[in-house]
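> sequence first, then the predicted structure, then my questions.
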Amino acid sequence: MKKILFAASEGVPFIKTGGLADVVGSLPKYIDKEYFDVRVFIPKYTCMKQEMKDKLKYVTHFYMDFNWQNVYVGVLEAEEAGVHYYFIDNESYFGGFKPYGDDPRYEIEKYAYFCKAVLSALPLLNFQPDLIHCHDWQTGLIPVYLKERFHGGDFYRNMKSVITIHNLKFQGKWDVKTVQSITGLPEYYFTSDKLEAYKDANLLKGGIVFADAVTTVSDTYAEEIKTPFYGEGLDGLLRARSHDLRGIVNGIDYGEFNPETDKNIVKAYNAVNFRKEKVKNKHALQEELGLRVDDKKMMIGLVSRLTDQKGLDLIAYVMDELCQDDIQFVVLGTGEERYENMFRHFDWKYGDKVSANIYYSDALSHKIYAACDAYLMPSLFEPCGLSQLIALRYGTVPIVRETGGLKDTVQPYNEYESTGTGFSFTNYNAHEMLNTIRYAEHIYYDRKREWNKIVDRAMATDYSWKVSAGKYQEMYDWLIG
């Protein structure tokens, strides 16, 4: 039995701010328990929901030498959906009303502590992983520490590490002197072939340099990040490590996202009966949001963080033009103020066509996936993207820009061969996006049978975790040998 340890800064159902938590919470459930013993380490944040905190049991505590002092480390555990979770407890680091703070220096100290605490706790738990699977910059020091102070001990000697990049934009950077002092790493670790990048210490870079393998969350993103445009300053390093770099597309939890059993939606439906039943969800949503109730009107959805990365400047540029079309547009999410206000403005200007819901609601997101005819995702970059996978599952046709995971998971419609599961455009250009939306409108209104076949193919795709888990298992086998 091969032992795998996940280390991450968040994981469903305990704590979530984004897609990383979905991966950490879902992937271990689908790894084959016959061959792999997978456990997960995350911080115990005081902002976790009380019902989750109530599940945690005390295991042990100890004191560890960190940042020039002797620091408390508590370890708790819980079992969830057949997966064993451990939690590092230290209220001075993981207190507060949200998991991540706004002071980058303190964030680096907090996650450096987490990395060292995870490795230090393992012998006390009687769990000796063959491989530690690290996620994003917050765990970037684990591969470094494994090759440095933990390397001498028998317990750690053969441990391998892999780091998964969920979003290369976030790297954990601060000045070398401070990071050296916090981490206790010797000076020679802070050179340009190790942790130093552009005069700063960079925790993600450390993880990429010292891990035995590097993965990211789609094949296309794995290629893109070797180029200067997507590489966020680390493209040279990623080219150098290209033999050890692979893309594995994320899955979604097919139990949670299932139009046949979804408790949040008005009318359950499936691939066989969607032609009759799906529209009932549209009706209900039109009523709920105060849009004109009309079966025939094409409804486009967008559930997103409202940030530049998501291509919202393209939408802002052509929104007036788009609203001249015979469509309805439903938005859910929060983010940058200018985008929140932009959508509010269009909701005010075209009240019967646009519904801007500037907050977050899990229940409403499910209703939007089920009710809409199409789903818009014009991202500037998208390592994997989960929304388009959910949209496919619900038979809501994705309209995407060909980048990262969007390019890998949405096959563009070809009217001559009658293939494809969505619509896509190549360049980051507002009118190219608008033309693609209008092409989708044309198929929806004028060639309804073709549209329904696109929906058929979309609902037949399989982006469940089963497929991705198989690929991760292959990689674990390859690394552990």
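Perfect, thanks for sending it.

> going forward, measure contacts between C-alpha atoms and count neighbours the same way
Noted.

> ok, now which ones touch the closest residue in space to D175 that isn't next to it in sequence?
Using CA to CA, 6 or more residues apart in numbering and skipping the chain neighbours, the partner closest in space to D175 is D200 (4.7 Å). D200 sits next to K173, W174, D175, V176 when contact means CA atoms under 8 Å, 6 or more residues apart in numbering.

> just the buried ones among these, please.
Applying 16 or more other CA atoms under 10 Å to the contacts of D200, the neighbour count classes K173, W174, V176 as buried.

> so which of the residues you listed sit within strands?
K173, W174 (DSSP state E).

> the biggest helix by length in the chain: what's the following helix or strand?
If you go by DSSP state H, the chain has its longest helix at helix 104-125. Next helix or strand after helix 104-125 toward the C-terminus (DSSP states H and E): strand 131-135.

> helices and strands around the very next helix or strand once past that following strand, which ones?
Proceeding N to C from strand 131-135, the next assigned helix or strand is helix 141-147, under DSSP H and E. Judged by 3 or more CA pairs under 8 Å, 6 or more residues apart in numbering; DSSP states H and E, the packing partners of helix 141-147 are helix 104-125, strand 160-165, helix 203-210.

> hmm, 7 Å instead?
Applying 3 or more CA pairs under 7 Å, 6 or more residues apart in numbering; DSSP states H and E, one finds that helix 141-147 contacts helix 104-125, helix 203-210.

> dropping in the other structure now:
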Amino acid sequence: MAKKILFINQEISPYVPDSSLSLMGRNLPQFMQEKGYEIRTFMPKWGNINERRGQLHEVIRLSGMNLIIDDTDHPLIIKVASIQSSRIQVYFIDNDDYFTKRLMASDEKGEEYSDNGERAIFFARGVLETVKKLRWVPDIIHCQGWMSSVVPLYVKTAYHEEPSFANTKVVTSLFPKSLNKSIGDNFKRSLEFRDVKADLLGKYSDNFDFDELIKLAIDNSDGVIEVGDDVSADLADYAMRQNIPLLKNPGTDFVDSYEKFYNQICED
């Protein structure tokens, strides 16, 4: 039976401008689908996405849940579209406050949003709740981009007894640094959900920044992949010190290396 891979992406081309992250977000699911894997793909519905051009439409049966973050209700909206050239279906996590009315990590003036941490939490929980509703059980969850960095923690703690994720392996890709400021002074408090309590987060700085966020992802992943030559050596070394399998940057011809790594992770 073909393995099932859930790709949780920060960016996917053509919905946002081309970058190493958005191109990988588009190409990797396509390549794995062509190899016979069953895939699902998620990303945030950033405010700079043209819904009409991308032919996004809301999935009513999946929308409507409220996610409580830091004692505040936030409605979850799920939209879907297809990349025609690759026949890849993309699910979008949306919310008026966190995504629809805003750009990506930074506003029109280039200032990073002070609540980027809360946005990542909402995105993570929105994806996992939606996958549960789909009654789909991934063998592997592959997280790409800082926006997906909360997912590994929740899979291994808050959702570890859910049938959809009980036996799922998590892979995190390391990309070059893309956040410069902290992601909110209430991030730890906002993370608390089910089994995720403050004492689980004691090893991390109260001032969560990009590096702390990626360390959180690494600590809860079963494997880590370097993407590109300019990934932080400190973060790659951190993964190795935690004895987490690390795939060094395989370059442009990466598909076979990724597949081999997936199989290695699933066998461990």
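Here it is on my side, so go on. Treat the numbers as computed from the prediction; the structure is a model and nothing was measured.

> deepest-packed of the helices and strands packed on helix 141-147 of structure 1, please.
Highest mean neighbour count among these (mean count of other CA atoms under 10 Å): helix 203-210, with a mean of 27.

> that one vs structure 2, mean deviation?
Helix 203-210 of structure 1, aligned to structure 2 and superposed, deviates on average by 0.9 Å (mean CA distance after the TM-score superposition for structure 1).

> relative to structure 2, which residues correspond to that helix?
The alignment of helix 203-210 of structure 1 onto structure 2 (TM-score structural alignment) spans residues 213-220.

> need the contact partners of the longest strand along structure 1.
Counting by DSSP E, the longest strand found in structure 1 is strand 69-80. Applying CA atoms under 7 Å, 6 or more residues apart in numbering, the set of residues contacting strand 69-80 of structure 1 from outside is 55-65, 84-90, 117.

> and it, how far from the chain's centre?
Centre-to-centre, strand 69-80 of structure 1 and its host chain are 26 Å apart (CA atoms, centre = their mean, to the nearest Å).

> doesn't G228 of structure 2 lie inside a helix?
No: counting by DSSP: H, G, I helix; E, B strand; the rest coil, G228 of structure 2 is not found in a helix; it is coil.

> how many neighbours does it have?
Close neighbours of G228 of structure 2, defined as other CA atoms under 10 Å, add up to 15.

> isn't F175 of structure 2 right up against V231?
Yes: between F175 of structure 2 and V231 there is a contact under CA atoms under 7 Å: 5.5 Å.

> so for those two, which residue has more residues nearby?
Ranked by neighbour count (other CA under 10 Å), F175 of structure 2 and V231 place F175 first, with 20 against 16.

> can you tell me how far that one is from F123 of structure 2?
19 Å (CA to CA, to the nearest Å).

> what do you get for E162 of structure 2?
Distance, E162 of structure 2 to F123 of structure 2, by CA to CA: 18 Å.

> next one: S190 of structure 2
13 Å.

> now swap in F261 of structure 2 and tell me
26 Å.

> do P29 of structure 2 as well
19 Å.

> check A239 of structure 2 too.
A239 of structure 2 is 24 Å from F123 of structure 2, by CA to CA.

> equivalent analysis for N180 of structure 2, please.
Counting by CA to CA - N180 of structure 2 and F123 of structure 2 are separated by 20 Å.

> ditto for R40 of structure 2
Per CA to CA, R40 of structure 2 is found 15 Å from F123 of structure 2.

> now do Q89 of structure 2
Counting by CA to CA - Q89 of structure 2 and F123 of structure 2 are separated by 18 Å.
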